[in-house]
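Q: Quick one: sequence and predicted model below, then my questions.
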Amino acid sequence: MRLSTVILPVLRWAEGGRERWRRAEELGFHTAYTYDHLSWREPFRDGPWFGALPTLTAAATATGRIRLGTLVTSPNFRHPVTLAKELITLDDVSGGRITLGIGAGGSGYDATVLRAPGERPWTPRERADHFGEFLPLLDRLLTEDAVTHHGERYSAHEARNIPGCVQRPRVPFAVAATGPRGMRLAARYGQAWVTTGDPRVAAGGTAEESRDAIREQIRRLEETCAREGRDPAELSRVLLTGFTPDRPLASLAAFVDFAGTYRELGVDEIVVHWPIDGTMFEADEKVFEEIAVEAPRQLA
């Protein structure tokens, strides 16, 4: 069982940002991720929020061992050509420590920030359509020296990406998906699959109902892998916490029980948010650090 964290990009680099990423490495987290949004929900909407890829580049120079990544990037405001160039650069700067968490995107602020006045955001179907073209093109851009593609939604004309990624054949993809189309993309292109649980359960369900929902998601993922000719064991299963009815950061014992339960379901990486006072991610930072150090030992 791997234990990772999400560090939201809310601190100025010289005023606690650098130290937080270094501390994540000191605590032994497997990966430190950050959200890739232009802004996020309340109470973060009107506060500091920095860019994901520059933040990860700075984190790469401030650390030496911990893996780094997005959780998650989406087509809402990204283009495969420019994203590929930035990922190759980031992978180089980090010495091959980058994981790209990626999904179809949601309906929040990122979905409207680039739209003209009166222009509606993409529907869920349209987001899935964009993602279905975005991810295969990004895969090519990260593995081929030169790519030309003229699709329905994205184009690339002789896009050069030499020398390619440090990691071969490319940076790993952790694909966030719960629907059938997204799961097919995870089976075809992913090295990991990401879930936050079932939002319908999170709104008013129980911890047991949440576990049942994730168990069902994993069952459907395995069926999808079988149809795509992919060994499900090749795909890591990542649970991003904070969006289920559980309270895993209440104590070390609570977390170990939580993680052990999900390990039995087939989850092999759990991601916890670095505590932020006054938000949905509020938690005792001393307990958080105790979990970071002690939980992997108890779960070994």
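A: Looks like it came in fine.

Q: contacts, neighbours, all on C-alpha from now
A: Noted.

Q: Could I get the buried residue list for the helix or strand containing residue 210?
A: Residue 210 belongs to helix 207-227 when assigned by DSSP states H and E. Within helix 207-227, the residues scored as buried using 16 or more other CA atoms under 10 Å are 207, 209-215, 217-218, 220-225.

Q: Against that first model, consider the following:
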Amino acid sequence: MRLSTVILPIYRWAEGQKVWRRAEDLGFHAAYTYDHLSWRSFRDGPWFGSIPTLTAAASATEQLRLGTLVTSPNFRHPVTLAKELITLDDVSGGRLTLGIGAGGTGFDATAMGQKAWSPQERAERFGEFVPLLDELLTNDATTREGTYYSAVEARNIPGCVQTPRVPFYVAATGPRGLKLAARYGQGWVTYGDPKGPADVPVEQAPGVVAQQIEKLAAACEAAGRDVGELAKVLLQGSTAEKPLQSVDAFVDWAGTYRELGITELVIHWPVPDSIFANDLDTFERIATEGLAQLS
């Protein structure tokens, strides 16, 4: 099992570079950031762009994998996103992972003046977005006409450092998203129950993830893939569970999800006076001691 972190893009770089370097020093497998224009309770505070932040982080670190968790079609187009991704993959020396999802109804869902998409439209757009992005990142030139997204001789030379392209970690819980994860994903991402932390008691939260993994396995079987080929990533912070209160709490939580088949846990870097407020010393002890206690 691997342990990674999410570092929100809220820091001016004079401070932010220290956080990303510290994540590498602590031994995290990867550090991700949210790909939003703003986000929930952070809407009225500092919030920087994800791709420039990750590019700077790539220059400030040497081994730490970097990624989005997650990018969505809400304000992205596959053609321009592909160009940014091959650039970031090059700058990072092949350390980029693309977390990608269908998006939701957050603040940036309408920031470009569009009306909020229905769940069906989000699924349909995502169903076009992922295959086109896959094609753009694996071919020198791409032409494709879609209902929502098209490309006309879009060039991406020299392509990704990683072959055949940067890995896709697909966030999905519904049948369409799971089908995309099974077809295009090198990893799958869940944050637990999709409804919200108040809807599922703590003791039932692992069961929700277990059911999701069963559905992922079925989607992989239908696609002719072994579900074991995919990394299975759990993003902490959207359930009522409190694994960052102590090292022991983390070990119990991590052990439960390891038994279910989760292969990577992602915990939020503490942000004081926010929903991600946790003791930094405890967090760092979890990073250095937590997984070691499971072995």
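A: Received it, and whenever you're ready, just let me know what you need. Computed from a predicted structure; not experimentally measured.

Q: TM-score of the superposition?
A: The TM-score (TM-score structural alignment, normalised by the length of the second structure) is 0.99; 295 aligned residues with a CA RMSD of 0.8 Å.

Q: Go through the buried residues of helix 207-227 of the first structure and say which is closest to residue 190 of the first structure.
A: Nearest to residue 190 of the first structure, judged by CA to CA, of the buried residues of helix 207-227 of the first structure is residue 225 at 10.6 Å.

Q: And the strands in the first structure?
A: Per DSSP state E, the first structure carries strands over the ranges 2-6, 31-34, 67-73, 98-102, 146-150, 155-160, 173-176, 192-195, 236-240, 269-273.

Q: So for residue 82 of the first structure, which of those sits nearest?
A: strand 155-160 (9.5 Å).

Q: Residue in the first structure paired with residue 268 of the second structure?
A: Residue pairing (TM-score structural alignment): residue 268 of the second structure is matched to residue 273 of the first structure.

Q: Onto which residues of the first structure does stretch 123-140 of the second structure map?
A: Counting by TM-score structural alignment, stretch 123-140 of the second structure corresponds to residues 128-145.

Q: swap in stretch 77-96 of the second structure?
A: Using TM-score structural alignment, stretch 77-96 of the second structure pairs with 79-98 in the first structure.

Q: in that stretch, what's buried?
A: 79-81, 83-98.

Q: Looking at those, which are in helices?
A: 80-81, 83-94 (DSSP state H).

Q: Just put those residues in JSON lines and tack on distance to residue 253 of the first structure.
A: Formatted as JSON lines, these follow (distance: CA to CA, whole Å):
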{"residue": "80", "distance to residue 253 of the first structure": "43"}
{"residue": "81", "distance to residue 253 of the first structure": "45"}
{"residue": "83", "distance to residue 253 of the first structure": "40"}
{"residue": "84", "distance to residue 253 of the first structure": "41"}
{"residue": "85", "distance to residue 253 of the first structure": "43"}
{"residue": "86", "distance to residue 253 of the first structure": "40"}
{"residue": "87", "distance to residue 253 of the first structure": "38"}
{"residue": "88", "distance to residue 253 of the first structure": "40"}
{"residue": "89", "distance to residue 253 of the first structure": "41"}
{"residue": "90", "distance to residue 253 of the first structure": "37"}
{"residue": "91", "distance to residue 253 of the first structure": "36"}
{"residue": "92", "distance to residue 253 of the first structure": "39"}
{"residue": "93", "distance to residue 253 of the first structure": "38"}
{"residue": "94", "distance to residue 253 of the first structure": "34"}
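
Q: The aligned residue in the first structure for residue 228 of the second structure: neighbouring residues, count only.
A: Using TM-score structural alignment to pair residues, one finds that residue 228 of the second structure aligns to residue 233 in the first structure. The local packing of residue 233 of the first structure (other CA atoms under 10 Å) involves 10 other residues.

Q: From residue 253 of the first structure, how far off is residue 233 of the first structure?
A: 29 Å (CA to CA, to the nearest Å).

Q: And residue 66 of the first structure, by the same measure?
A: Taken as CA to CA, the span from residue 66 of the first structure to residue 253 of the first structure is 25 Å.

Q: Between the two, which has more neighbouring residues?
A: Neighbour comparison, residue 66 of the first structure and residue 253: the larger count goes to residue 66, with 22 against 14 (by other CA under 10 Å).

Q: Tell me who's in contact with the more buried one.
A: 24-25, 28-32, 97 (CA atoms under 8 Å, 6 or more residues apart in numbering).

Q: Likewise for residue 210 of the second structure?
A: residue 260.

Q: That one matches what in the first structure?
A: By TM-score structural alignment, residue 210 of the second structure lines up with residue 215.

Q: what about its match, distance to residue 16 of the first structure?
A: Residue 215 of the first structure is 38 Å from residue 16 of the first structure, by CA to CA.

Q: can you check residue 128 of the first structure too?
A: The gap separating residue 128 of the first structure from residue 16 of the first structure is 37 Å, by CA to CA.

Q: I'd assumed residue 141 was in contact with residue 149 of the first structure.
A: No: assessed by CA atoms under 8 Å, residue 149 of the first structure is found out of contact with residue 141, at 9.9 Å.

Q: More neighbours: which of these two?
A: residue 141 (28 against 14).

Q: which residue in the second structure lines up with residue 292 of the first structure?
A: With TM-score structural alignment as the criterion, residue 292 of the first structure matches residue 287.

Q: Contacts only, for that match.
A: Contacts of residue 287 of the second structure (CA under 8 Å, 6+ apart): 3, 26-28.

Q: for residue 244 of the second structure, what are its contacts?
A: Counted by CA under 8 Å, 6+ apart, residue 244 of the second structure has contacts 250, 278, 282-283, 286.

Q: Apply 7 Å and report the result again.
A: 250, 278, 283 (CA atoms under 7 Å, 6 or more residues apart in numbering).

Q: Map the first one onto the first structure.
A: Aligned against the first structure by TM-score structural alignment, residue 250 of the second structure finds its counterpart in residue 255.

Q: Its match reaches residue 261, doesn't it?
A: No: judged on CA atoms under 7 Å, residue 255 of the first structure makes no contact with residue 261 at a distance of 9.8 Å.

Q: More neighbours: those two, which one.
A: residue 255 (18 against 13).

Q: Skipping its backbone neighbours, what lies nearest the more buried one in space?
A: Nearest residue to residue 255 of the first structure in three dimensions, chain neighbours excluded: residue 248, at 4.4 Å (CA to CA, 6 or more residues apart in numbering).

Q: Right, I'll leave it there.
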